[in-house]
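In: here is my input, please return the structure:
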Amino acid sequence: MTTFILEVLQDLKKNQTNLSEVTFVLPSKRAGVFLKHQLPEVLDATLFAPRIISIEEFVEEMAQLKSISNTELLFEFYNSYLEISKGDEIDTFETFSKWAQILLQDFNEIDRYLIPQEHIFEYLAAIEDLKHWSLEEPKTEFVKNYLAFWNKLFDYYKHFTKHLIKNNWGYQGLIYREAAAQVKTYIQNNNKTQHVFLGFNALNTAEEIIIQDLLDHGLAKIYWDIDKVFFENKLHDAALFTRQHKTNWNYFNTNPFQWITNNYTDSKNISVYGIPKNIGQAKYIGTILKDLQKENNHLENTAVVLGDENLLIPVLNSIPNSIKALNITMGFPLKSIPLASLFEDLFRLHKTSSKSFYFKDLTKIISHQFIRPLFLLDDTDYATKLIETIDSNNLVYLSVSRLKQIAEPASEVIEFLFSNWNTSINQALNNCTKLILAIKACLNANTEADKLALEYLFRFNELFNELISLNDTHKHIKDVSTLHSIYNELLSSESLDFQGEPLEGLQVMGMLESRVLDFETVIISSVNEGVLPSGKSNNSFIPYDVKLENKLPTYKEKDAVYTYHFYRLLKRAKNVYILYNTEADVLTAGEKSRFITQLELEDIHNIQQHIIAPQVPIIEQKLKVIKKTPELCADLTKLAGQGFSPSSLTNYMRNPIDFYYQKILKIKDHNDVEETVAANTLGTVVHNTLEDFYKPLENAFITIDIINALKSKIEERVSHHFKEEYKEGDITKGKNLIISEIAKRYVLNFLDLEINSLKAGNKIKIVAIEADNDVLVNIPELDFPVRLRGKVDRVDECNGVMRIIDYKTGKVEQNQVQVEGWEDLTTDYKKYSKSFQVLTYAYMMQQSGALTLPLEAGIISFKNLSSGFLKFSKKELGSRTKNTLISEETIEAFEAELKTLIIEICDPNTDFTEKEL
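Out: Model (predicted):
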C-alpha cells in the first residue's frame, strides 16, 4: 500500500527537492514519526534528516510565545479578573473557574480566526442588553451586575492577553494571532527555507494567512489529501474545507492543487456491525483481531480507531494475549488508575468541614489497596482493627482522636489522612505529599506490580507539586472544595504514557490521532450519532448567529472535520470494520451514525451488514446440594451431642443449606454497623429489660402495685440495655430516638397488659424467667445421643394453669400458632415455625420434669399486644373447635414429628439440599 506520506515524498524527489533543507509541517507530532520512518524509501544516498515539526510548534516558534496549560491560564486570568472587578462583584475562584473556562475557549476561537476583538465583545454586550429590555427602568441590581459583566469582557480580554504577551506566554489562539502578525518578519528571516505542509484539512484564519503568505513568497508547498469522489460532490462534507481553499486562495489560480486522488473507489471489504453496548463492541474488536491474526501474524498496517476514547480500557482488556506487538497512541488517563479513587475519596471526605467522619467514608479509605499497607505495623493489621472496632461498637461517626485511640501506633498515618485538611490549603497539599511518600516507602521496586504503582505515585507527585506551585504563586485557592475542583481540572488533562514501538504491530488510537496516517485494515468503534459526529453542542458564550456572521466554526464545521477524518481512514484501506452501539445509552440513542447511512446510499462499495448478539450461555439454576461425607456425619454427631436449639431446627426447616453454613461450617453473619437500630437489637433490649423486671419475682405472685412500681424503671433499664447492645451508637436523635421510644412503649404496654389481666381477676405466679433447658431425646434409630437445648423467655401459672410464654417483638397472629395436621409441622416454615418453637419448649420442659401436663404454650407479640397471650392450639380436621391445652397426646404427636426431623438431619443418605425461597 502506498501511503499519502510516501506519495508526497516521491513527488518531492521527482521535483528534485533537497529534503535536507526542507521543514515539514504536519498536523501532529505522531505523523512526523511515520514521515521520518518512510524517508529511507525514497532516498538514494545518505543525507541529513529534514526538520519535521507539528503546526503548533511552528506557530509557537513564529510567535515567540510559550504555550501554558489550561489550569495556569485559569489562574492568570483570575489575576486579571481581580484587577478589573470591583469588590462587591468579585466571584470566588471556584465560581469564577466555572464560567472562565468557557470564556477562555471563546477567546481562543476569536483569536484563531482573527476576529476584531472589540467589535465582537461589544456586539455580545449589546445582545444581552436587548435581551434584558435595556430601556426598561429601573433595572434590578442583579440585571445591572449581569450587564456590567458583558460590558467588561473586552477589558478582561485586553488585560489578560497583554499580561500573557508581556511574560511571553500564550494560549493556542493568542499564539496563532501573534504568529499571523509576525509572518512577514518570519519570511524575511527565513527566506531560503522551504516548507512543506501536508495532510491539512480545516484551517483557521491565522493558519490560512501564514500558509498563503509562505506560498506567495515561494517558500512553501502544500499537499492536500482529498479524493475525487468527495471533492466533486458539492454536498459531501469530507471535502467542505478543501473546496473552500481551492476556490478562495489566489495561489491556486496559477498553481496546481495537489492532490485530488482517486483511491476511495478502489475495491474494499467494508463490514458494518451493530453490537449492543460499548463493552460488546470492545469484546467484538478482540474477536476481529483474533481472526485477523490468523491471516497476518504481526497485524502490520492494522489500526483500531476509537470513536469514543472511553473504550480504551475495555478494548485493551479484550485484545488477545497472543498479540505481542502493540502501540497505544493515547495515554492511560490518570483519573482511571486506583490512586485517583483514593484522592477523590479524601477530597470528598474533607470538602465539608467536620470534627467527625462518617464510618463508610472512613472504611472506604482505610480499606483502599494503597492505604492498607500503611496500617500494618509491628505485625498488627490496624486497618482490620479499626474496621472491626467500628463494626462491633456501632460507631457511625468518628473523630480523629477516637481513631487514634483505637489504633494508636498508626497515629502518624491517621494524622495526614484525616487531620488539619481544613486548616490551610498548604496543609492539605502537604498531607497529600506525605501520603504519596508514605505509600512509596511501603512498595518494593523489584516487583512488577510495585513498579507500576511507583509510576502512578510519580505522576501524582508531579501533579501535587504543580498544585503547590500554583497555590504558592497565586494564593487563589481558599478552601478544600476549590482545591478539589482545580485538582480535577489537572487530573482530567494528565495521562500515563504507554511504552511501545510506534511503527510496529497493532495501532490503537483516537480519531484525531489518525490524521495523515494510512492503514490497510481499519477497525472503527462507536460510529453512532452523537459520537461520530458529536452533533450539536454549544459550550460557548457566543450565539450561533454571531458565529455565522463572524465566520467562526459552528457544529456544522465540527461535523465536517470528523467526516473528513472518517472517510480519509477509508480511502486507502482494503479492509474496514465499522462498529456501532445498537442500544440506547446515556449519550446516544442507539442510532447508527449518518456516516454509515451515507456509505450505504453512495452505492460505491458493497457493505456487509451484521447485527451481533452476544453469546449468553443458558445457566441452569441448580439448587445447592451438600453430600453427607463421613466427616460431615461426624460433625453432625458432635452437634447432636451438644444439643439442637429450637431456632436451629426451624432454620433447617426454612433452608437446610443455611443450617449447614451456620451449624456445621460455623459461618456467622458479618456484624455490620447498625446506623439504624436493627429489629433483632430492639428485640434483645426488650427481652433483657423484661428479664431484669421479672427475674426477682420468680416463685411469687405478681400484683398491680408490683407492676406499677416497675414502670418508673423503664427509662433507666431500656437505656442501659441499648448501651449494652448498641454500644457507642447514638440513640439520641433521628430514627434511633424513635426506636428507643418504641422499646420503652413496648415495655410499658406489656406492663399495662399485665395490670389489665390482674384487674380482670387473674392470679399470675412467675415460675421461671429465661429458664435453661437441656434434655436428652431418645431416638432408637440413631446410635449416638441427641440433646435439645434452649431458653424459655417466661414460665408462669395463670389461675392454676401452667403457661410457657415466648416473647416476639415482631407481629404474630393467632393463626401462626395453630396446626391442623401434625405431618405439616416440619414442612412449612412460614406457617408453622412459631408453633414448632413453642411446642419444642413445652416438650423440653415436660421431658426435664420441670413442668407437668397439661399446660399452655404460646406467644406474646409486642406488635399485637391487643390479642394478649396467643395460645398454641390444635385444630381438629373438619371441626371448628380448638384444643389449647397441651396434653400427653399432643406431646407424643409432636415428639414423632420432632424425631423424624432430627433423623432426617442426621441421616447419612439424606443430603443437605437447598430450598427455593
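In: when you work out contacts or count neighbours from here on, use the C-alpha atoms and nothing else.
Out: OK.
In: now the strands for the stretch 801-917 of the chain?
Out: Taking DSSP state E, counting those that start in this stretch, the strands of the stretch 801-917 of the chain run over residues 801-808, 818-819, 856-861, 869-871, 873-875, 882-883, 912-913.
In: now do the buried residues in stretch 336-348.
Out: Of the residues in stretch 336-348, 339, 340, 342, 343, 346, 347 count as buried by neighbour count, 16 or more other C-alpha atoms under 10 Å.
In: next, the second sequence, to be compared with the first:
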Amino acid sequence: MLSKKTLLIFPTQRAIRGYLDEQKSLNTLLPSYMTIDDFLKKSIYFKNKIYCDEEQRTLLLSEAVKTVDIKKLGISSNFTKFLSQSEYIYRFFLEISSEDIEIKDIKTKDTYEFYLEHLSILNEVLENYKKLLEINNFVDRVNLRENYIINQDFVELFENITIYFEGYFTKLEFEIINKISQNVNLNIEFYSNIYNQKSLQIFKDYNLDLKLNYKYIFNLSKKILEYSDSITKINENIDIKAFASRLNQISYIKHSIVSCANKGINPENIAVVLPDENFAKELELFDNEKYFNFAMGKNILNKNLYQKANVIYNFLLEDDIKNIENLEFLKVSREFVEENIKLSWNKQCSEDKFTQIAEYIKYDEIDNELIEKYDELIFKLKVVLFSCNFELKLKDVYKIFLQKLSKITLDDINSGKITVMGVLETRLINFDAVIICDFNDEYIPKISTKDKFLSTKLKSLSELPTKFDRENLQKYYYKRLIDNSKYVFISFVNSQNSQISRFANELFDKKIDLKTNDEAYKDILYKNNILYYSDEIIEDNIDLTKISWSASSLKRYLDCRRKFYLENILKIKKHSISVIPENFELGSVIHKILEELIKSQDKTVENLDNLFLKYKKTNPFLILDLEVYREKLYKFLEFEETRSNIKTIDLEKVFATNFNGISINGIIDRVDLNNDIYELIDYKTSKNLTIDTDKTYENSHDFQLEFYYIGAKELYKASNIKAYYFSLYDNLLKEEVTLDKKLELLSSIFDEIKEVSKTKINFVKTDDKSICEYCNFKIICNR
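Out: Now for the predicted structure:
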C-alpha cells in the first residue's frame, strides 16, 4: 500500500488524472503526486531573489541588446519586432545554460570562422542579460545553476519518490534530481527504445546495460536497476488514410469516432491528437455533434474583447476605411482612441494611462472567466511594466499587452467526451483509441527554434541536443502513443505541396496507400444537398414612362432588362467595405481633378500636381493609376493651350427635361462656347473608347451625348450644338458624328418603352453573356 510519504511524479496533469481514474475502483490510500515541473520548482529555492516573469525577461533582454549590434544575427533592434524574435535568443541561452555549456567552449569546438562573430555577439548579450538579472535580484533558468538551493524541508516530507520519465532531462534538471536522491529514496521509471537513446545518456555514468524495447526502474539513490522487463507489443489495429484536402481529414476523424463507438469503446478513452494544435480552430468549427473537448483550451481571438483591442491597434497603425469601419462595427469610440491613445502613442506610458485603456477595452465584456483572466493579465503587466522603471512608450506597452492577450485561452468545459490534445499531453496515458491527423512532413517533426544559431555539426561537437535528437524524441512520443493504444487511426494530406511524414515508414510496418479518400468521406462533413437553379420569369406592371431616365439607367435597361429591374426597380445595391477600388472610382477622381483644375483657371503643372496629391489620399490602391493619368493630363494641359480662345461656361452642369414625352436627367461634364457653337464634352478614362458610326449606331445602347444635347438645348435655348467624348487616355477629342441619327433612334426607343408600359413587362435576362462577366448580379442570374 502506498502512503502520503510516497510521491509519484508524472509528466503532465493529464497523466495524473489518468492515474487517479485507474485507482477509483481500489480501496487504498493514495500517494502524493505532482508534475515534474511542479516538483522541480518546489524542490529548490533562492536566497533573497525572486523568479523572473516572462514579461520581465523580455524587457531585460531588450535592454541587454541595446549596446549590441544584433542585426548581424538577423534580428531587428526595433522593439515591437524584437518582442517576437527575442524567443530565439532566449531559447539558445536556455539550452546552453541547461546543458552547462559556455559559449566560449562552443567556439573552440568549431572548425569554421562563420560562427565566431555571431557567437561573440550572443556571448555579449548573455553577459549583459545576466548582469541585469543580478541587478534586479532576479533568477531565470539561464542563471538558475548559480542561484538555486535544494529545499530540504520539502524533500524530506517524503520517504520514497518515483519519477515517471517520459522525455528528456537537461543536465541541470538531472543535477537537481541527483542531489535530491542523496536525501530520499528516488526511483526513475522509464522505457528504452531506438528513439530515446539520447535521453538515456544521463545514465551513462552508472554503467547500465540498457537494451532496446525494455521497461526499467532505476534506483538513483542506490545507483542500481531494480526492475527490467521486455516490451514486445505490436499494434495490428492501425488504419491510415490519405486526403487531398486538410479539412477533409475532419470527415475521417468523425468516421473513426463512430467506428470506435460501434466497437463499444468508451468515448472518454478516445483521443484526437493534433501535431499542429492550431488545427483545433477548424475542428471546433465543424464540431456540430459536440464530440470534442479541447485540452489546449479555446483561444479568444474571435471574442469581442480581443477584437476590440486588435482593431484599436490596427487603426493606430493605419486609419484606412477598413479599420474605421471595423471600429464602428465593434462599437469602439474613434474619438476615445484618437484622444486617449493616438495622442500618447509615441509618449512614455504611465500606469494610469494603461489602466484607462485596459478598462475601456473590458467595459462591456460579460464572460466571467475571460474577465477574470483578463484582470489577472492586466495586474501582472502593471507589476512587470511599471515597477522597474523601464520607461516604455505607449505603443510598446500596447504591443506587449496585445501579444499576451492573444495567448489567453478559456477552459473548454461542458463539452464533448473526446479529448483533443497535442502529442506532449499524451505522455504516460493509455487510450483505447487514438486518432492522429496531419501526419505530414511539415508537422511531424516540429521544427525547433533552438536550432537557429548553431549547426547540427556544431551542436553534436558541443554535446548539445541536435535537430536529429529532437526528431527522435518526437518519434519516441508517437511510438509510445501508438503502442499504448488498442486502435489507431492516422490521416495525412497527400497533395502537390504536402506529403506523409518520412517517419511513417519507420513507425508503421504496413505499406501505406497514398490514394486520397476525400470522396469516400465527403458526405460526413458536407451535407449532400444539390442546389438547383430556378430560372424564374419576372413580370411586373410598371409604367416606365413615369421614370426619370439617365443615360446610364437607359443603357442598363437596353443591355439587360433583368439587371435594370434588380438595380433600378428593386434597388439592390452591391455591398462591400473592400478598399480595392471599384471600376468607376478612377474616373470619378479624374473628373473631380479636372473640374477643380478648370474652375480655378490655373491650368499649370504645379496646380495639377497639387490636385493629384490631394486626391491620392482617398484610396491607396489608386496611387499607381493616378500617377499614370497625371502624366497623361500633362498632355491635357498642352491641349487646353490650343483652345485658349474657347471659353468654358459650365462644369458638371445638371439638367432635367423631357424628350418624346419621357423625363430625362443628367450631368454634363463640361460646356464650352466656341464662338456661337456650344461644345458639350464628356470625359472618358477608358483605354478602348470607340464612337458610333453610320454602320454601328443602330445597335448602340449608349446615348450619353444625346442626353447632353437634349439637356443643352433646354438650358441654353440654342440649336448650334456639338457633342464630344474627350479620351483622357489618348488625349483626343472625338465628335459624336451620328448625333442626329441616334436622336431618332432614341425617340423610337422611347416609343417602345411607352408601348411595353401598357402591359406586363417581362424583365428577361440578356442573351449577350459578355455583359454578365462583371455584373453584380451574375450569381443571382446563374451566369
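In: most packed of the strands of the stretch 801-917 of structure 1?
Out: Ranked by mean neighbour count, the strands of the stretch 801-917 of structure 1 are led by strand 856-861 with a mean of 25 (mean count of other C-alpha atoms under 10 Å).
In: distance from it to structure 2 after superposition?
Out: Comparison of strand 856-861 of structure 1 with structure 2 after fitting gives an average deviation of 4.1 Å (mean C-alpha distance after the TM-score superposition for structure 1).
In: packing partners for that strand?
Out: Under the contact criterion of 3 or more C-alpha pairs under 8 Å, 6 or more residues apart in numbering; DSSP states H and E, strand 856-861 of structure 1 touches strand 801-808, helix 829-847, strand 869-871.
In: looking at these, spot the one closest to residue 455 of structure 1.
Out: Nearest to residue 455 of structure 1, of all those, is helix 829-847, at 57.7 Å by C-alpha to C-alpha.
In: could you give the angle of that closest one to strand 801-808?
Out: Angle of helix 829-847 of structure 1 versus strand 801-808, following axes from the mean of the first three to the mean of the last three C-alpha atoms, to 10 degrees, is 140 degrees.
In: what angle separates helix 829-847 of structure 1 from strand 856-861?
Out: Put simply, helix 829-847 of structure 1 runs at 130 degrees to strand 856-861, going by the same axes, to 10 degrees.
In: how much space separates residue 519 of structure 2 from residue 528 of structure 2?
Out: Distance, residue 519 of structure 2 to residue 528 of structure 2, using C-alpha to C-alpha, to the nearest Å: 12 Å.
In: what of residue 446 of structure 2?
Out: Distance, residue 446 of structure 2 to residue 528 of structure 2, using C-alpha to C-alpha: 36 Å.
In: the two: which is more packed in?
Out: The residue with more neighbours, out of residue 446 of structure 2 and residue 528, is residue 446; 14 against 9, by other C-alpha atoms under 10 Å.
In: assign the more buried one to helix, strand or coil.
Out: Taking DSSP: H, G, I helix; E, B strand; the rest coil as the rule, one finds residue 446 of structure 2 in the coil state.
In: for the stretch 401-550 of structure 1, which segments count as helices?
Out: With helices called from DSSP state H, counting those that start in this stretch, the stretch 401-550 of structure 1 shows them at 411-418, 425-442, 448-474, 480-493, 544-549.
In: residue contacts, the most centrally placed residue in structure 2?
Out: Among the residues of structure 2, the one closest to the centroid is residue 301, at 9.8 Å (C-alpha atoms, centre = their mean). The contact partners of residue 301 of structure 2, by C-alpha atoms under 8 Å, 6 or more residues apart in numbering, come to 307, 406.
In: circling back to that earlier point, select, out of the helices and strands packed on strand 856-861 of structure 1, the one closest to residue 158 of structure 1.
Out: Closest to residue 158 of structure 1 of these, according to C-alpha to C-alpha: strand 801-808, at 77.9 Å.
In: and residue 77 of structure 1, that one's in a strand?
Out: No: under three-state DSSP, residue 77 of structure 1 falls outside any strand and is assigned helix.
In: so it touches residue 163, yeah?
Out: No: with contact defined as C-alpha atoms under 8 Å, residue 77 of structure 1 does not reach residue 163; the gap is 9.2 Å.
In: compare those two (neighbour count), which wins?
Out: Taking neighbours as other C-alpha under 10 Å, residue 77 of structure 1 and residue 163 compare with residue 77 leading, 23 against 17.
In: which helix or which strand is home to the residue lying closest to that one once chain neighbours are set aside?
Out: Using C-alpha to C-alpha, 6 or more residues apart in numbering and skipping the chain neighbours, the partner closest in space to residue 77 of structure 1 is residue 160 (5.9 Å). If you go by DSSP states H and E, residue 160 of structure 1 is part of helix 153-166.
In: run through the neighbouring helices and strands of that helix.
Out: Helices and strands touching helix 153-166 of structure 1, by 3+ C-alpha pairs under 8 Å, 6+ apart, are helix 70-84, helix 117-131.
In: what do you get if the cut-off is 10 Å, keeping everything else the same?
Out: Packing partners of helix 153-166 of structure 1 (3 or more C-alpha pairs under 10 Å, 6 or more residues apart in numbering; DSSP states H and E): strand 66-67, helix 70-84, helix 93-112, helix 117-131, strand 169-170, helix 172-181.
In: got those as JSON lines, with distance to residue 642 of structure 1 columns?
Out: Output for those, formatted as JSON lines (distance: least, C-alpha to C-alpha, whole Å):
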{"stretch": "strand 66-67", "distance to residue 642 of structure 1": "79"}
{"stretch": "helix 70-84", "distance to residue 642 of structure 1": "70"}
{"stretch": "helix 93-112", "distance to residue 642 of structure 1": "67"}
{"stretch": "helix 117-131", "distance to residue 642 of structure 1": "85"}
{"stretch": "strand 169-170", "distance to residue 642 of structure 1": "82"}
{"stretch": "helix 172-181", "distance to residue 642 of structure 1": "81"}
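In: mind checking which of the ones you listed is nearest residue 867 of structure 1?
Out: Comparing those by C-alpha to C-alpha, helix 93-112 comes nearest, at 62.6 Å.
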